[in-house]
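K.L.:
sequence-free structure coming up:
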């Protein structure tokens, strides 16, 4: 799961980032309107934490940009500007939740899980495809009720595909979602191929009836056999 924090206060931004990284999210940050705009134009996120008051613009304008780009990111507004008017406008512009500062990190984490779950798998906590089940709150994977041991990136890759069954996923999109936007700096995708190869073998050996099918020249698609 990939999250963008749009917050200009360095201490709070770092605190949120460290907290979410402990929860095994891929976390990116933006400290201004223009940096955030660049990121949302070029990358996709599962959730955006959005401050309204930025040094070079308004977070509400970023919400409008997301709307005009027809992007479907979950957005939680985090702002000290706790006026009813801003809250209503933010929700009307497409925000999924509004959390006034100051807030407890445990509540923020619960809100993130809630909005992501609300938009995926019809609100169900566990994710099931074929005979494979993921318990995201515990980072556990089961095949026919037998637990499957995966390393962190194998788990992240499987979770990404389990949330997008049947969709053709470009290898660049997969890399950005699982490793973050610094993936642009690498020369090749050999490390991705290695992780997927290992994951496919583990799924096959465990008797899973899902497959990460390679589509030559493009990427991968998860199918249920």
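P.N.:
Right, received. Where do you want to start? Here the structure is a predicted model, which is why all the values come from computation and not from measurement. Numbering: from 1, shown residues only.
K.L.:
switch to C-alpha atoms for all contacts and neighbour counts from now on
P.N.:
Fine.
K.L.:
show me where the chain has its strands.
P.N.:
Per DSSP state E, the chain carries strands over the ranges 2-6, 26-30, 47-50, 53-54, 57-58, 74-79, 97-100, 127-129, 132-135, 140-143, 146-148, 168-170, 210-215, 219-224.
K.L.:
this structure: helices as residue ranges?
P.N.:
In the chain, the helices defined using DSSP state H lie at 10-22, 33-42, 59-68, 84-92, 105-119, 152-162, 171-179, 190-205.
K.L.:
export the strands of the chain to CSV and append columns for mean neighbour count.
P.N.:
Converted to CSV, the strands of the chain look like this (neighbours: other C-alpha atoms under 10 Å):
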stretch, mean neighbour count
strand 2-6, 23
strand 26-30, 21
strand 47-50, 25
strand 53-54, 18
strand 57-58, 14
strand 74-79, 24
strand 97-100, 18
strand 127-129, 18
strand 132-135, 20
strand 140-143, 19
strand 146-148, 14
strand 168-170, 16
strand 210-215, 16
strand 219-224, 18
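K.L.:
reformat these as a markdown table; add distance to residue 117.
P.N.:
Putting those into a markdown table (distance: least, C-alpha to C-alpha, whole Å) gives the following:
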| stretch | distance to residue 117 |
| --- | --- |
| strand 2-6 | 14 |
| strand 26-30 | 17 |
| strand 47-50 | 11 |
| strand 53-54 | 27 |
| strand 57-58 | 27 |
| strand 74-79 | 10 |
| strand 97-100 | 13 |
| strand 127-129 | 10 |
| strand 132-135 | 12 |
| strand 140-143 | 16 |
| strand 146-148 | 22 |
| strand 168-170 | 21 |
| strand 210-215 | 22 |
| strand 219-224 | 20 |
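K.L.:
try this one next to it:
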């Protein structure tokens, strides 16, 4: 799962990023309005942690942009301004929650988990397809009730496949789902090929009913033919 932290205060941003990475989220960040606008325009996130006061613009304007783009990224506003007007406007613009600085990192993490479950998985703790069950909050996968050990990138890929069953997914989309905007650090196509190959082998060995099918020249699709 991918989180975007939009915060201009360096020390707080670094602490939030480290804390969320320890929870095994893939975390990206932006320190000003232009950088944040570029990221929300080009990428999708499971949750955006958004400061209101930003260099070059206002966080509430970013919420308006998300609304205009018709994006469904979950948003938690964090701000030192404990203003009822800001809270009301932010929630009216589509924010899912509001935290006033200072806050405990444990509370931020709990609210992110709650929002992701509620908005992406209809409040359920797990995500299932056929006999595969994924627990995003624990980064655990079970096949017919037996846990399947996966590395971090294999888990990220499987989560994306299970969240998008029977949907044709391009190699670029899959690479971005694992690497975010850092896919230029590796040959994304070779990386995806090797990771999907390993994941398919592990799923087959574990007795998973769904299969990841290659679609020549485009990408992959998870299907269940049983």
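P.N.:
Yep, that arrived. Since the model is a prediction, treat every value here as computed from it, not as a measurement.
K.L.:
TM-score for these two?
P.N.:
Put the two chains on top of each other and the TM-score (TM-score structural alignment, normalised by the length of the first structure) is 0.96; 225 aligned residues with a C-alpha RMSD of 1.2 Å.
K.L.:
and the strands of the first structure: which comes nearest residue 119 of the first structure?
P.N.:
Of all those, strand 74-79 sits nearest to residue 119 of the first structure, with 8.0 Å by C-alpha to C-alpha.
K.L.:
which residues are contacting that closest one?
P.N.:
45-53, 90, 94-101, 112, 115-116 (C-alpha atoms under 8 Å, 6 or more residues apart in numbering).
K.L.:
stretch 167-174 of the second structure too?
P.N.:
157, 160, 188, 189, 192, 218, 219, 220, 221, 222.
K.L.:
tell me the contacts of the residue nearest to residue 215 of the second structure when sequence neighbours are not counted?
P.N.:
Among residues not flanking residue 215 of the second structure along the chain, residue 221 sits closest, at 7.2 Å (C-alpha to C-alpha, 6 or more residues apart in numbering). Contacts for residue 221 of the second structure (C-alpha under 8 Å, 6+ apart) come out as 161, 165, 166, 167, 168, 169, 212, 213, 214, 215.
K.L.:
tell me, how many neighbours does the first one end up with?
P.N.:
The reference is to residue 161 of the second structure. Neighbourhood size, residue 161 of the second structure [other C-alpha atoms under 10 Å]: 21.
K.L.:
so it sits against residue 222, correct?
P.N.:
Yes - assessed by C-alpha atoms under 8 Å, residue 161 of the second structure is found in contact with residue 222 at 6.1 Å.
K.L.:
look up the closest residue to residue 98 of the second structure, ignoring the ones flanking it.
P.N.:
Spatial nearest neighbour of residue 98 of the second structure, chain neighbours left out: residue 77 (4.7 Å); criterion: C-alpha to C-alpha, 6+ apart.
K.L.:
likewise for residue 62 of the first structure?
P.N.:
Excluding its sequence neighbours, the residue lying closest to residue 62 of the first structure (C-alpha to C-alpha, 6+ apart) is residue 37, at 6.9 Å.
K.L.:
how near is the equivalent of the one you found over in the second structure to residue 215 of the second structure?
P.N.:
The equivalent of residue 37 of the first structure in the second structure is residue 37 (alignment by TM-score structural alignment). In this structure, residue 37 of the second structure and residue 215 of the second structure are 33 Å apart, going by C-alpha to C-alpha, to the nearest Å.
K.L.:
which ones are touching the closest residue to residue 147 of the first structure other than its chain neighbours?
P.N.:
Closest residue to residue 147 of the first structure apart from its sequence neighbours, by C-alpha to C-alpha, 6+ apart: residue 141 at 5.7 Å. Residues counted as contacts of residue 141 of the first structure (C-alpha under 8 Å, 6+ apart) are 132, 133, 134, 135, 147, 148, 149, 150, 155.
K.L.:
so the residue nearest to residue 62 of the first structure makes contact with residue 61?
P.N.:
No - at 9.8 Å, residue 37 of the first structure does not count as touching residue 61 under the criterion of C-alpha under 8 Å.
K.L.:
these two: which has the busier surroundings?
P.N.:
In terms of neighbours (other C-alpha under 10 Å), residue 37 is the more surrounded of residue 37 of the first structure and residue 61; the figures are 19 against 15.
K.L.:
what residue of the second structure takes the place of residue 60 of the first structure?
P.N.:
In the second structure, the residue matched to residue 60 of the first structure (TM-score structural alignment) is residue 60.
K.L.:
which residues sit in contact with that match?
P.N.:
Contacts of residue 60 of the second structure were listed using C-alpha under 8 Å, 6+ apart, and they are 52, 89, 90, 93.
K.L.:
got CSV for those residues, with neighbour count and distance to residue 173 of the second structure too?
P.N.:
Output for the contacts of residue 60 of the second structure, formatted as CSV (neighbours: other C-alpha atoms under 10 Å; distance: C-alpha to C-alpha, whole Å):
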residue, neighbour count, distance to residue 173 of the second structure
52, 23, 30
89, 14, 33
90, 23, 30
93, 17, 28
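K.L.:
between these, which is nearest residue 25 of the second structure?
P.N.:
residue 52 (22.7 Å).
K.L.:
count the residues that sit near the spatially closest residue to the closest one that is not a sequence neighbour.
P.N.:
Nearest non-adjacent residue to residue 52 of the second structure, counting by C-alpha to C-alpha, 6+ apart: residue 59, 4.0 Å away. By the criterion of other C-alpha under 10 Å, residue 59 of the second structure has 25 neighbours.
K.L.:
pretty sure residue 59 of the second structure sits against residue 65.
P.N.:
No - counting by C-alpha under 8 Å, residue 59 of the second structure stays clear of residue 65, with 9.8 Å between them.
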